[in-house]
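> what follows is a predicted protein model with its sequence.
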Amino acid sequence: MIYLDYAATTPMSTQALQVYSEVSKNYFGNANSLHDLGTSSKDIVTQCKIELAKFIEAPSNGIFFTSGGTESNMLAIQNLLKASQNKGKHIITTAIEHSSLFNYFNQLEKEHGYTVTYLGIDKKAQVDIQHIQQAITSETVLVSIQHANSEIGAIQSLKEIGDFLHKHDVLFHSDCVQTFGKIPISVKACNLDSISISSHKNYGPKGVGAIYLNPNLVLYQPTNVKPGTTDVAGVAAFIAAMQENAPYMEKEYQRIKVLRDLFVSEVVKRDIAAEVLTFDQQMPHIISLLLDRVKGDYAMLEFNRAGIAISTGSACSIGHQEPSRTILALGKSADEAKRLIRLSLGKSTEQADLEKAAKVCQNIISHY
């Protein structure tokens, strides 16, 4: 099968698998234990924190490993709100955040008395910094803006936003799950107080992620941020995958961009009745299309029948695909939003894969 769903998950790299196996066999001690086996495991985790901190340009004492992107988002927001609980109860975010954050912010409104402002995006899929400026009040304690959207790949300008928020003493979080390991992320340059990342989006194991929490701002006891037994082998494999990919990050970005451009040209050449969502600031590995007449869940099944794995833009059950919040935020109709499909590219993607995908897409629409 041709795999074009890398934004959902990636296969573990050979190096990450080898590290996982090696550490599982030889460093199985609980990193919280005081004996030598525990100390050896703790040393591995400490070194992994140092390596990750270098990669995102952050202090290593702000790094904590988690079970993945969703937990990272939750823990980051919970700790930032604890640190600012006496300052106010207003949060600013966007209408296109990942569901793990969007649903949590809804819960904070309903159950904990927070007021949440959900900013829209413009036709270029950008959050207007002026809208952030206008939304800030004396009660604003946190702004949460994802780095890149998982459905359309639009990238937000974290540095511009971070510079402004830093001047106004407002905490800043970013969900960096879709950008980590693909484009540079500098916590320091962007004045970020927390970020969330996930291993399995970057050829590491599932069930592992990390957060950065600004140790200068967050009033927490480090041991209480993520209680429980650390998956030492998973953490080591996560960092091994990161280190394996890091030297080729820019080269791979450009290779994927060429493949994306090839697919777009195929859509035009074949006169495929679909709109490819393209923006000035966009992750090239995410290709989103709004098909003419054809629902996304039906198209996904037809792609699967043709031996190609893709996804729709949102979780759905067959025949009941919900319209994508992101597509609605772009000003599209609910019917258009239900016609979203997403192809996402990765290490193993080749030109022939996208040529076949374009042909299958053409056939699906013409025979619908």
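Received the coordinates, thanks.

> C-alpha only now, for contacts and for neighbours.
Fine.

> please, which helix or strand holds Ser288?
Counting by DSSP states H and E, the element that carries Ser288 is strand 286-291.

> just how off-centre is that strand within its chain?
Remark: strand 286-291 is offset 18 Å from the chain centroid, using Cα atoms, centre = their mean, to the nearest Å.

> adding another structure so you can compare the two:
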Amino acid sequence: MIYLDYAATTPMTARAIAAYSEAAQELAGNPSSLHDMGGRAAAAVTWARKVIAEELGVHEDGIIFTGSGTEGNLLGILSLAKGARGGKHIISCMAEHTSVHAALNTLEGEGYKVTRLPLTQEGIIDLASLEMAIRSDTTLISIQHANSEIGTVQPVKEIARIAKRFGVRIHVDCVQSFCKLDITDFSGEVDGITVSAHKVGGPKGCGAVYLNPRVRATPVFPGVTHEKGLRGGTLDTPSIVAMAVGVEEFKYNIDYQRQLRHDLLEGLDSSLFQVIEAPAENQLPNICGICMKGIEGQYVMLKLNEDGIYISTGSACDINSASGTKAILAMGKSLTEARQFFRISFGSETTHEEIATVNKALHRIATFVK
């Protein structure tokens, strides 16, 4: 088995599994309960909140635990948009995660106007176009830091500066970049950040969203009492503890990931494959977006699966879409090109030998079809 779908999810680490099991056994109390069992669970949640906040470089008071990165995006965007005073215009990107589009669609149904920006041929948002899209009634910008399909990294620090100059709130989806890139470079300048546990060796079904305590956020469901009134439901203490352990333990060697990327892409015949990427400074190296010319990405994925090699055709949240990856379409490429797309994503356990095996398998598929 060769697993190369780390952008979809990472296996839980042994320490995270052990932490989950121990918390499930020893911290059975409700963190909101006032007795000692509740107090011990609450203390563990407080510790986890500090771990996530420290990694993000923000104040722990702004950390809200969620059931996923998807929920974090929904809660963050809706709460920040509805909490803003004045206009009802939002700027985002065509290539955002499905959960972001779901939040924007909800707001459009409530009378908001949304501008969705395309990507350049390098998969980057054009800053001049973004600034030109800002109107007098713009209240929120929501941008993904690292794209989950092609791995391009947006200039969030510069976007945050533009937003601040115009007095516009900004939310950033950092699910793919969390614990891989330095988010503290811009975290102090934004109003919302979404992260997820299972991308960094933690459990599925757990995530967090940072909402700047200095800005007004309106609850999506008014009247709930947990997480500062922004999210209802008893906290999942074992998952939260395991998430924090995963964050503490997660290691991302960017130089090693660049070596793996170089090995994979250097071995691809340019007459058969097209690589979708940005310049190195704007590229998360462990996510490789590739098109096999004339062959649908789903076919490539299924043929590799027969060999015990596991990749994807894009975001798992879009797996049933017939239109191909959003990122490719946002770059102005055709629907045919989008359907040829597949994604290979590495993790810390990926080896050079595995990359060599995949390279051979890809060329075998291309030669067989041709």
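Yep, it's here. Computed from a prediction, not measured in an experiment: that's the story for all the values here.

> the longest helix in the second structure is where?
When the second structure is parsed with DSSP state H, its longest helix is helix 36-56.

> how about the contacts made by the residue nearest the centre of the second structure?
Centroid check for the second structure by Cα atoms, centre = their mean gives Val175 as the closest residue, at 2.6 Å. By Cα atoms under 8 Å, 6 or more residues apart in numbering, the contact set of Val175 of the second structure is 69, 146, 194-196, 199.

> would it count as being in a strand?
No. Val175 of the second structure is assigned coil when assessed by DSSP: H, G, I helix; E, B strand; the rest coil, not a strand.

> mind checking how far it is from Thr234 of the second structure?
Counting by Cα to Cα, to the nearest Å, the separation of Val175 of the second structure from Thr234 of the second structure is 23 Å.

> isn't Gln178 of the first structure right next to Ala148, touching?
Yes. If you go by Cα atoms under 8 Å, Gln178 of the first structure and Ala148 touch, sitting 6.0 Å apart.

> can you get me a residue count around the closest residue to Ala273 of the first structure other than its chain neighbours?
Distances taken as Cα to Cα, 6 or more residues apart in numbering place Asp292 nearest to Ala273 of the first structure, at 5.4 Å, with adjacent residues excluded. Other residues near Asp292 of the first structure come to 16 when the count uses other Cα atoms under 10 Å.

> how about Ala322 of the second structure?
10.

> same deal with Thr137 of the first structure?
Neighbour tally, Thr137 of the first structure, other Cα under 10 Å: 11.

> give me the nearest residue to it, chain neighbours excluded.
Per Cα to Cα, 6+ apart, closest to Thr137 of the first structure is His90, 7.8 Å.

> CSV for the contacts of Val175 of the second structure, including neighbour count, secondary structure and distance to Pro279 of the second structure?
Shown next, in CSV, are the contacts of Val175 of the second structure (neighbours: other Cα atoms under 10 Å; DSSP: H, G, I helix; E, B strand; the rest coil; distance: Cα to Cα, whole Å):
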residue, neighbour count, secondary structure, distance to Pro279 of the second structure
Gly69, 29, helix, 27
Ala146, 26, strand, 13
Thr194, 30, strand, 25
Val195, 29, strand, 25
Ser196, 31, strand, 26
Lys199, 28, coil, 24
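
> give me the mean deviation of the one helix or strand Thr336 of the second structure maps to from the first structure.
Per DSSP H and E, Thr336 of the second structure falls inside helix 335-339. Compared with the first structure after the fit, helix 335-339 of the second structure shows a mean deviation of 0.5 Å (mean Cα distance after the TM-score superposition for the first structure).

> stretch 356-366 of the second structure now?
Averaged out, stretch 356-366 of the second structure is 0.8 Å away (mean Cα distance after the TM-score superposition for the first structure).

> what are the buried residues along that stretch?
358-359, 361-363, 365-366 (16 or more other Cα atoms under 10 Å).

> next: stretch 231-241 of the second structure.
In stretch 231-241 of the second structure, the ones that count as buried by 16+ other Cα under 10 Å are 231-232, 235-241.

> and what of stretch 126-144 of the second structure?
Buried residues in stretch 126-144 of the second structure (16+ other Cα under 10 Å): 130, 133-134, 138-144.

> kindly report the same for stretch 86-93 of the first structure.
88-93.

> what does stretch 13-24 of the second structure give?
13, 16-17, 19-20, 23-24.

> before we move on, back to that, how far off centre is the longest helix of the second structure?
Using Cα atoms, centre = their mean, the offset of helix 36-56 of the second structure from its chain centre is 23 Å.

> equivalent range in the first structure for that helix?
In the comparison with the first structure, helix 36-56 of the second structure aligns to the range 36-56 (TM-score structural alignment).
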